[in-house]
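Undergrad: here is my input; please provide its structure:
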Amino acid sequence: MAVIAVTKESRAGETRVAATPESVKKLAGAGFSVVIEAGAGVAAAYPDADYAAAGAEVVKTAKDALAKADILFKVRAPSDAEIATLKPGTIVAASLNPYQDKAALEALAAKGATAFAMEFIPRITRAQVMDVLSSQANLAGYRAVIEAAEAYGRALPMMMTAAGTVAAAKVFIMGVGVAGLQAIATARRLGAVVTATDVRPATKEQVESLGAKFIAVEDEEFKNAQTAGGYAKEMSAEYQAKQAELITGHIGKQDIVITTALIPGRPAPRLVSAAQVASMKPGSVIVDLAVEQGGNVEGVKLGETAVTANGVKILGAPNLPGRIATDASALYARNLFAFAGLLLDKEGQLAPDYEDEILKAALVAQGGAIVHPALKA
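TA: Model (predicted):
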């Protein structure tokens, strides 16, 4: 019986956990044995007793858990101490952030681990249930609106009162992927007037279906601005200039701006300039979901709320899914449970088929080397 270990997250501020009592029960039913480091789920409101009741073995330390592990499930990359403890050949599945956290990837390769980057799961129908980027971005988009509403000194919906009318807040979402769509839906539910923009033409209909207005320069380049994988292409300088002109006229009228744009393997694109920030009203709020990849907004500071000279708040809070740790962990754990099924053969033995298109796309290190084509030096 293959043993899955789940340990505490070592990254500062990481409150999520890679397994929940629900997923432990499902993993046990699928033929896995699960070992949990004591306290691994406490920050996400999953106590040790619940894991034990679900069938996991709860052990005192990460070293104890890893000593038995054939597979390690993590939210983030394992720490240096954990990597040193791994048995060669241990399968590691985590959001490894391989483009930025190359040191951890190299350490995993040097240890002989078989490492899968969950963010490399391909966006195909069969893999939707394993798509950690979507499950976590969905919650990030929701939480971004909640963070903005808390920082904004006014109400979001229009309110008719005996003392007068409170105008609805104007919310502008920049980047309409999974996070952006959820942000639109959440802001609309809270009663805001919502507009949104994206360089991918397919998003226009999605935005309008949620009751928001789409804002973009809809020229020929715009019509071809999406990759086969559904990601945004990097736009030309000419298009960016035209779009910036349109956005500059729009952004100064907004109360809340939420930016979500990311390009895999590259720094986050700059969407909002200092001049555009300066055009906004005092008390306006910007939430930059791309802050960990350099940020979409000029002046954003990782882990801080920057207040500009004209009184605009720029929120640079990282890891917004970690601020909804219970639900974020539950979704992530379900992603990993679905992924775990690919590691077993028809007889229930640990025997991954490395030619499977999902495993092949997510495999980043094996046999002492970094093997993913996008990551090779």
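Undergrad: contacts, neighbours, all on C-alpha from now
TA: OK.
Undergrad: list the contacts of Glu57.
TA: Taking Cα atoms under 8 Å, 6 or more residues apart in numbering as the criterion, Glu57 is in contact with 34-36, 51.
Undergrad: need the next SSE after the helix or strand Lys242 falls within, C-terminal direction.
TA: Assigning secondary structure by DSSP states H and E places Lys242 in helix 237-251. Helices and strands here follow DSSP H and E; after helix 237-251, the next one along the chain is strand 256-259.
Undergrad: tell me the SS of Phe148?
TA: Just to correct that, residue 148 is Ala rather than Phe. Three-state assignment for Ala148 (DSSP: H, G, I helix; E, B strand; the rest coil): helix.
Undergrad: tally of neighbours for it?
TA: 24 (other Cα atoms under 10 Å).
Undergrad: what's the answer for Asp64, then?
TA: As a burial measure, Asp64 scores 17 neighbours (other Cα under 10 Å).
Undergrad: find the nearest non-adjacent residue to it, please.
TA: Leaving aside its chain neighbours, Asp64 sits nearest to Glu37 (7.8 Å; criterion: Cα to Cα, 6 or more residues apart in numbering).
Undergrad: the structure of the following sequence is requested for comparison with the preceding one:
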Amino acid sequence: MDQTEALEAERTRLRLTSRHLYGAGPLNPADEFEAIATWLRANGRHDSGEEFVAGVQPDNYGTGALVEEFEGDLAELFDMPAARFMPSGCMAQPIALRIWSDHASNPVTAFHPTSHLELHEEHGVRELHGLTAHLLGNADRPTTANDVKALIGPGGAAHETGIASLLVELPAREIGGQLPSWEELVTLSDLCRAENIRLHLDGARVWQAAPAYGRSLADIAALFDSVYISFYKDVGALPGAMLLGPREFIEEAAIWQRRQGGTLYTAMGNVISARLHLADCIERMPRLVERAREVAAMFSAHPQASALPDPPQTSMFHLKLSGEVDDLLAARDHVARETGIWLFNTLKPVEGETAARTELSMGPASLTLGDDELAAAIAMLFAKP
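TA: All right, here's what the predicted structure looks like:
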């Protein structure tokens, strides 16, 4: 084993044996499957007096009580007419935009420059669905009604064609979990309705937005025509997504899901996993939003660190650290050895500066760390060797 391999092996050991500041911390992958198996046994076939009762049955190609009851629960939670369980947001969101474009007979959509569809999906919305996507607004801030006006107004890139739909991410991950103000969001929704533009919510992390706004999930969803949510981000379940909207829209989405190979023979494990974790996620999220602000303040107490945004608006933020990446990673490792606390994972250099940036998303692990021990670990990160 050479020196580089030895260093990576040591870092893997530290990461897996330390208490984490972000996320859920290191987990044994077997635990989730054991929890699913336990739930299935508790709800499985059993004798009821003299009658043999069949327990939970697998869903079959997207149908059956297991998945349909869960879809109904989510539709009720967001106060939307219907919902459809899908394997991923990479499938669900382009389908939503395709349907809205078909309804409008207009293959033009729009979203933020840092949208997941632009950065991480190999332009599937264009290559699979034939849509043209305009990037609107400033990459460093949330989308506003003025951005839409500039796009579709005189001189705008979509002035002649208009747009069939607009995708808005709440909160916007790539800019530190920022949100537009509630008033700005309402204004954006009103404009889209006045201009007959379907407004779609990328709600991968919308669980964070509800306590940040002091509004219910249904209040937020009421401003949109369709909504996507994720079950592995924040919720901590196995992969899975839900698309919500009008009943006809969801029926069309189910057809597109089948066309793209997304109706699996069964998604039983993923559905049960989401059901097991969702309530806990919603319950703890207000505390995690508070925790993000507490943690950001601990870092910002040191001149070598700053948070974006400051203070955090949701349960996540970006942390900027002064220094060379290798030196900062070595300091992180030292903190882990001395305190048993893993402060962050990867670092990305900040262009044009001797600094690096990382994302911190608060999860259950952050609530297990005491303020005093965490503050001491952060101070150690910046202490001169």
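Undergrad: got a TM-score for the two of them?
TA: TM-score of the superposed chains, computed with TM-score structural alignment, normalised by the length of the first structure, equals 0.32; 200 aligned residues with a Cα RMSD of 6.7 Å.
Undergrad: quick revisit: which of the contacts of Glu57 of the first structure are buried?
TA: Neighbour-count burial (16 or more other Cα atoms under 10 Å) is assigned, among the contacts of Glu57 of the first structure, to 34-36, 51.
Undergrad: nearest residue to Ile282 of the second structure other than its sequence neighbours?
TA: The nearest residue in space to Ile282 of the second structure (Cα to Cα, 6+ apart) is Trp207, at 6.5 Å.
Undergrad: any idea which helix or strand carries the one you found?
TA: Assigned by DSSP H and E, Trp207 of the second structure belongs to helix 206-213.
Undergrad: show me what that helix is packed up against.
TA: Under the contact definition 3 or more Cα pairs under 8 Å, 6 or more residues apart in numbering; DSSP states H and E, helix 206-213 of the second structure sits against helix 217-221, helix 268-300.
Undergrad: against Ala340 of the first structure, how distant is Ala144 of the first structure?
TA: Summarising the geometry, the distance separating Ala144 of the first structure from Ala340 of the first structure, computed by Cα to Cα, to the nearest Å, is 30 Å.
Undergrad: who has more neighbours, those two?
TA: Residue environment comparison for Ala144 of the first structure versus Ala340 gives the larger neighbour count to Ala144, 29 against 20, counting by other Cα under 10 Å.
Undergrad: correct me, but the more buried one touches Ala183?
TA: Yes: the pair Ala144 of the first structure and Ala183 passes the contact test of Cα atoms under 8 Å, sitting 6.9 Å apart.
Undergrad: between those two, which contacts overlap?
TA: Each of Ile258 lies in contact with both Ala144 of the first structure and Ala183 under the rule Cα under 8 Å, 6+ apart.
Undergrad: just checking, Tyr332 of the first structure touches Asn138?
TA: No: checked against Cα under 8 Å, the pair Tyr332 of the first structure and Asn138 is beyond contact range at 11.5 Å.
Undergrad: looking at these two, which is more packed in?
TA: Neighbour comparison, Tyr332 of the first structure and Asn138: the larger count goes to Tyr332, with 29 against 20 (by other Cα under 10 Å).
Undergrad: that one and Leu133 of the first structure: what is the separation?
TA: Applying Cα to Cα, the value for Tyr332 of the first structure to Leu133 of the first structure is 9 Å.
Undergrad: surely Ala52 of the first structure meets Glu37?
TA: No: assessed by Cα under 8 Å, Ala52 of the first structure is found out of contact with Glu37, at 11.1 Å.
Undergrad: overlap in contacts of those two?
TA: Taking Cα under 8 Å, 6+ apart as the contact definition, Ala52 of the first structure and Glu37 share the neighbouring residues Val58.
Undergrad: quick one: which of these two has more around it?
TA: In terms of neighbours (other Cα under 10 Å), Glu37 is the more surrounded of Ala52 of the first structure and Glu37; the figures are 22 against 17.
Undergrad: ok, now how distant is Arg159 of the first structure from Val257 of the first structure?
TA: Check again: residue 159 of the first structure is Met, not Arg. 21 Å.
Undergrad: quick one: which of those two has more around it?
TA: More neighbours sit around Val257 than around the other of Met159 of the first structure and Val257, counting by other Cα under 10 Å; the figures are 26 against 13.
Undergrad: what residues are up against the more buried one?
TA: Val257 of the first structure makes contacts with 171-174, 251, 285-287, as judged by Cα under 8 Å, 6+ apart.
Undergrad: helices of the stretch 101-250 of the first structure, start to end?
TA: Listed in chain order, the helices of the stretch 101-250 of the first structure (DSSP state H, counting those that start in this stretch) span residues 102-111, 132-151, 178-189, 203-209, 220-223, 237-251.
Undergrad: could I get the ones you listed as CSV with distance to Val3 of the first structure?
TA: Rendered in CSV, the data for the helices of the stretch 101-250 of the first structure read as follows (distance: least, Cα to Cα, whole Å):
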stretch, distance to Val3 of the first structure
helix 102-111, 19
helix 132-151, 22
helix 178-189, 33
helix 203-209, 42
helix 220-223, 49
helix 237-251, 50
